[in-house]
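> Fold the following for me, if possible:
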Amino acid sequence: MSLSRWRFSTLSVSILLLCLLLIAGCGSSESKNTHAGVTPTPPPQPTPTVVSGPGQKTLDAMSQKLNTAKTIHGLFQLVSSSQAFNGTVKTELWKTAPAKSRSEVKQSTIQQLSAGSVAVNDGQQIWQYDPAKKIVYTGKISHAANTPDQQTKGIAGSGGGQSQSLLNVIQSIFDNSTGTLRSASVPVDGHTTLDIHVVPRASDESGTGSNFNYTGEVYVDNKTQLPVKVDLDINSLGKIAVTIPQLDINPSIDEKLYTFTAPAGTKTRPLEEASGNQNTGTLTLTQAQKQAGYHLLSIPGDQSDYTLQGVTALGTPGLQTYTLNYMKGNAAFTIAEGKPLANLPARGTQTSLRGTNGTTNTINGMTVLSWTEKSVGYRVTGKIPADQAMQIAQLLN
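A predicted model of the protein is given here:
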């Protein structure tokens, strides 16, 4: 999954929860051999096919516009009739690169999501307001939480396990789909749109080898070239529709939006106590290992050139991703790993490593090496050469 320049960080607990439900469905399709403890031999990877045509060009141009935006303001409405949940959630979102964000839940028919929930990140501190509990969870952002792999892009949400937010899933689809123009004039909510049919873009254009399979339509406004609606049918989950009644790129945003004052009568608690919090703070490797419940790969201690700065965890228990923040000299890089990252679609150069296949990509100077191993997804990210990322991957044990 690609990264943009200094991506935005931290979205609301509400959107995080929705995405975790998505990931739970998307990652549930495993082969019988995997369940039996046998890792199947991956098939040979054919040479990627270059996709072109008006639908693909529109999809790529729209994705680039979102990825490079300095500010974003949008209204999002999600309607789900999936196995995971049924209901509607309306959210308003503001973002300013590289790290400031605010999201508010305007309406919700989902029991776990309270209308009035607010999440604010001023680049240094996070506030999460839960009106149902009348509690504000707050805490400082660790230095590790602002490393490149933990920032976000476009309309996406929390980084470090980029697939941890619903909008990140949508952004991933914009970035990694094969798009085919079905119609150049489809009316959607007062807009005249292009109807672009999307399916996962795999190395062989079939989606083979990925548990994240979907089919759907992306409706793009003819004038603004921005998304208006996304209809998806995701395997093992169901139908999801995201309507975007307003999406402004590079608007002027009042900095006061990135401040938060707790309402009268509310309690203030440490961010770590937030139920389903999106960032548990910096952990030691031992703490993260115990929390994960499965083995986390890391660079061996005898590799003295590498220094582990700490580990951050994103997500709710059982669906967390862990980001190991390393330094080698003056170069910083991260190793993100977790079951929600497994088999996600990725665009780039196919490569072989650790007995499986991976993908390398470079965007705006950032190298991203991703692969899946024993049902866990891994991603090495940093301003480092691709061959160094490969060396780091091979060191992990």
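
> contacts, neighbours, all on C-alpha from now
Fine.

> mind listing the strands for the stretch 251-397 of the chain?
With DSSP state E, counting those that start in this stretch as the definition, the stretch 251-397 of the chain shows strands at residue ranges 267-270, 282-283, 306-314, 321-328, 331-338, 349-353, 356-363, 366-373, 376-382.

> Adding mean neighbour count and distance to Ala241, write those out as JSON lines.
Listed next are those as JSON lines, based on neighbours: other Cα atoms under 10 Å; distance: least, Cα to Cα, whole Å:
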{"stretch": "strand 267-270", "mean neighbour count": "14", "distance to Ala241": "34"}
{"stretch": "strand 282-283", "mean neighbour count": "20", "distance to Ala241": "35"}
{"stretch": "strand 306-314", "mean neighbour count": "21", "distance to Ala241": "25"}
{"stretch": "strand 321-328", "mean neighbour count": "23", "distance to Ala241": "26"}
{"stretch": "strand 331-338", "mean neighbour count": "23", "distance to Ala241": "26"}
{"stretch": "strand 349-353", "mean neighbour count": "15", "distance to Ala241": "31"}
{"stretch": "strand 356-363", "mean neighbour count": "19", "distance to Ala241": "29"}
{"stretch": "strand 366-373", "mean neighbour count": "25", "distance to Ala241": "28"}
{"stretch": "strand 376-382", "mean neighbour count": "24", "distance to Ala241": "26"}
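
> Before we compare anything, build this one as well:
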Amino acid sequence: MSQHGSREDRLDTDVVVVGAGPVGLMLAGELRLGGAAVTVLDRGEAPAPRPRACALHTRTMEILDGRGLLGPRGTPPREMRGHFGRWAASSGADVRRRLELRGVTVTEEHVEAEALGPEGTVRLRGRYLVGCDGVRSTVRRLTGARFPGRVLFAGDAARRRVPAGGRALDLGLQDAVNLGWKLAAAVRGWAPPGLLDSYDTERREAGRRVPATIRAQPHQPHLPPGRGTGTDPPRALLGARIPHARLVTPWGPVMTTTAMLRPGRGLLLDLVGNPALRCAARPWADRVAFVTARPEPGAPPGPLHGTGAVLVRPDGHIVWTAPDRSGAALPRALLRWFGVAGQGPQALTGIED
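So this is what the prediction gives:
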């Protein structure tokens, strides 16, 4: 994206991402899903081969499934950088290699990255810059290990040491999915107050929970990603990731809840056919897809059984539920997570739009 005017007021992109590892490339794809222009800088010449990711945890596998990034049998990608690189490039991200970051300049309105490449110095201006360049982050070094306003960090660059238990890639990919839609919302101008700040708050808490999760792992049953046993006791849905379920939509074929997340927008899932929800959601149609669905015929009661509707963030977290046909507090939740609704009538869109 560029703006008219002199060099001083022109932007080359919305977001500059430093580091073309799995986290940086995942973030680039998420930003593109949210409608932000993104340029990725990496000092390497080509994607470095990586071993097959065999130890990704259930939450990460759910995320990858929600973006269509798993293999045909639900297997993780064998070669992480190339896999995510192809996804980021196909989404429209500009990935530039053989560029080593040498300087970062932060102002109140933009960030400028200066990098050295084979043809000399390259300068890029963006609204934000995200360091995804590892535990020895050059971005962190150049910015004095601070978190200046328009510079953010994800993955190992956001942490002072690599998490124990092989969780670094899990946490990094989860950082990218949490941050991507929020930063895109800020770029596009509809982010509600506090939305971007919630990235730091939520991911810090996730990092604090890792040691306890590692200690508990030997005592937890292994389940395929996103699946439940069907006999688990009821659990509160609010704040949790949307559980895997097979649902019948008006378009005919059975869809999974994870597949419904693939457009990268919010999701209002109506499970009882409540016309009031459709009316309430209409002003947010550019940010939230509305879907009426029913459980697959003959399927046993699942984790969504008894729920009237759920509002889901683009990263898969449920932020509002209705136990029946009630739509109480839905507009408040839409405002809290998806900002002020657009002006004028808008067509209500679904998953396939």
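
> TM-score of the superposed pair?
The pair, once superposed, lands on a TM-score of 0.27 when counted by TM-score structural alignment, normalised by the length of structure 2; 166 aligned residues with a Cα RMSD of 7.0 Å.

> In a markdown table: the strands of the stretch 251-397 of structure 1, plus distance to Val199 of structure 1.
Formatted as a markdown table, the strands of the stretch 251-397 of structure 1 follow (distance: least, Cα to Cα, whole Å):
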| stretch | distance to Val199 of structure 1 |
| --- | --- |
| strand 267-270 | 42 |
| strand 282-283 | 37 |
| strand 306-314 | 28 |
| strand 321-328 | 26 |
| strand 331-338 | 24 |
| strand 349-353 | 19 |
| strand 356-363 | 19 |
| strand 366-373 | 20 |
| strand 376-382 | 21 |
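
> closest to Lys57 of structure 1 out of these?
Nearest to Lys57 of structure 1 among the strands of the stretch 251-397 of structure 1 is strand 356-363 (18.0 Å), distances taken as Cα to Cα.

> rewinding a little: the strands of the stretch 251-397 of structure 1: which one's closest to Leu75 of structure 1?
With Cα to Cα, the closest approach to Leu75 of structure 1 among these belongs to strand 306-314: 24.4 Å.

> Identify whichever of the strands of the stretch 251-397 of structure 1 lies nearest to Thr193 of structure 1.
Comparison of those against Thr193 of structure 1 by Cα to Cα identifies strand 356-363 as nearest, at 28.8 Å.

> between that closest one and strand 349-353, how many degrees?
For strand 356-363 of structure 1 against strand 349-353, the angle by axes from the mean of the first three to the mean of the last three Cα atoms, to 10 degrees is 140 degrees.

> wait, is Pro245 of structure 1 part of a strand?
Yes. Assessed by DSSP: H, G, I helix; E, B strand; the rest coil, Pro245 of structure 1 belongs to a strand.

> count of residues packed around it?
For Pro245 of structure 1, the neighbour count with other Cα atoms under 10 Å is 16.

> repeat for Cys279 of structure 2
10.

> Distance check, it against Leu179 of structure 2.
Look at Cys279 of structure 2 and Leu179 of structure 2: by Cα to Cα, to the nearest Å, they are 29 Å apart.

> Ok, Gly131 of structure 2 next?
According to Cα to Cα, Gly131 of structure 2 stands 12 Å off from Leu179 of structure 2.

> Likewise for Val139 of structure 2?
For Val139 of structure 2, the distance to Leu179 of structure 2 equals 17 Å [Cα to Cα].

> Gly131 and Leu179 of structure 2: who's more crowded?
Set Gly131 of structure 2 next to Leu179 and count neighbours by other Cα under 10 Å: Leu179 wins out with 27 against 24.

> Is that one in a helix, a strand, or coil?
Taking three-state DSSP, the label given to Leu179 of structure 2 is helix.

> What is the neighbour count of the residue nearest to it when sequence neighbours are not counted?
In space, and not counting its chain neighbours, Leu179 of structure 2 is closest to Tyr199: 5.9 Å by Cα to Cα, 6 or more residues apart in numbering. For Tyr199 of structure 2, the count of nearby residues is 20 (other Cα under 10 Å).

> same question, Thr256 of structure 2
By the other Cα under 10 Å criterion, the neighbourhood of Thr256 of structure 2 contains 17 residues.

> That one reaches Arg246, doesn't it?
Yes. Thr256 of structure 2 is in contact with Arg246 according to Cα atoms under 8 Å; the separation is 4.5 Å.

> that older thread, of the strands of the stretch 251-397 of structure 1, give the one that comes closest to Gly74 of structure 1.
strand 306-314 (23.9 Å).

> Point out the other helices and strands that that closest one packs with.
strand 282-283, helix 285-292, strand 321-328 (3 or more Cα pairs under 8 Å, 6 or more residues apart in numbering; DSSP states H and E).

> tell me the helices in the stretch 151-300 of structure 1, going along the chain?
166-176, 285-292 (DSSP state H, counting those that start in this stretch).

> out of these, which comes closest to Tyr129 of structure 1?
helix 166-176 (19.5 Å).

> Quick one: list the elements packing against the closest one.
The contact analysis (3+ Cα pairs under 8 Å, 6+ apart) places helix 166-176 of structure 1 against helix 13-26, helix 54-67, strand 191-200.

> what element comes up after the first one heading to the C-terminus?
In this case it means helix 13-26 of structure 1. The element immediately downstream of helix 13-26 of structure 1 (helix or strand, assigned by DSSP states H and E) is helix 32-35.

> what do you get for the second one?
Next in sequence after helix 54-67 of structure 1, counting helices and strands by DSSP H and E, comes strand 71-81.

> What are the buried residues along the following helix or strand past that following strand?
For strand 71-81 of structure 1, the following helix or strand on the C-terminal side (DSSP H and E) is strand 86-96. Across strand 86-96 of structure 1, burial judged by 16 or more other Cα atoms under 10 Å covers Thr88, Val89, Lys90, Thr91, Glu92, Leu93, Trp94, Lys95, Thr96.

> follow-up on the earlier one: out of the helices of the stretch 151-300 of structure 1, which is the most enclosed?
Comparing the helices of the stretch 151-300 of structure 1 by mean neighbour count (mean count of other Cα atoms under 10 Å), helix 166-176 ranks first with a mean of 24.

> Taking their axis directions, that one and helix 13-26 sit at what angle?
Using the same axes, to 10 degrees: helix 166-176 of structure 1 against helix 13-26 is 60 degrees.

> hmm, back to that, distance to Asp233 of structure 1 added to the helices of the stretch 151-300 of structure 1, as CSV?
Shown next, in CSV, are those (distance: least, Cα to Cα, whole Å):
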stretch, distance to Asp233 of structure 1
helix 166-176, 12
helix 285-292, 30
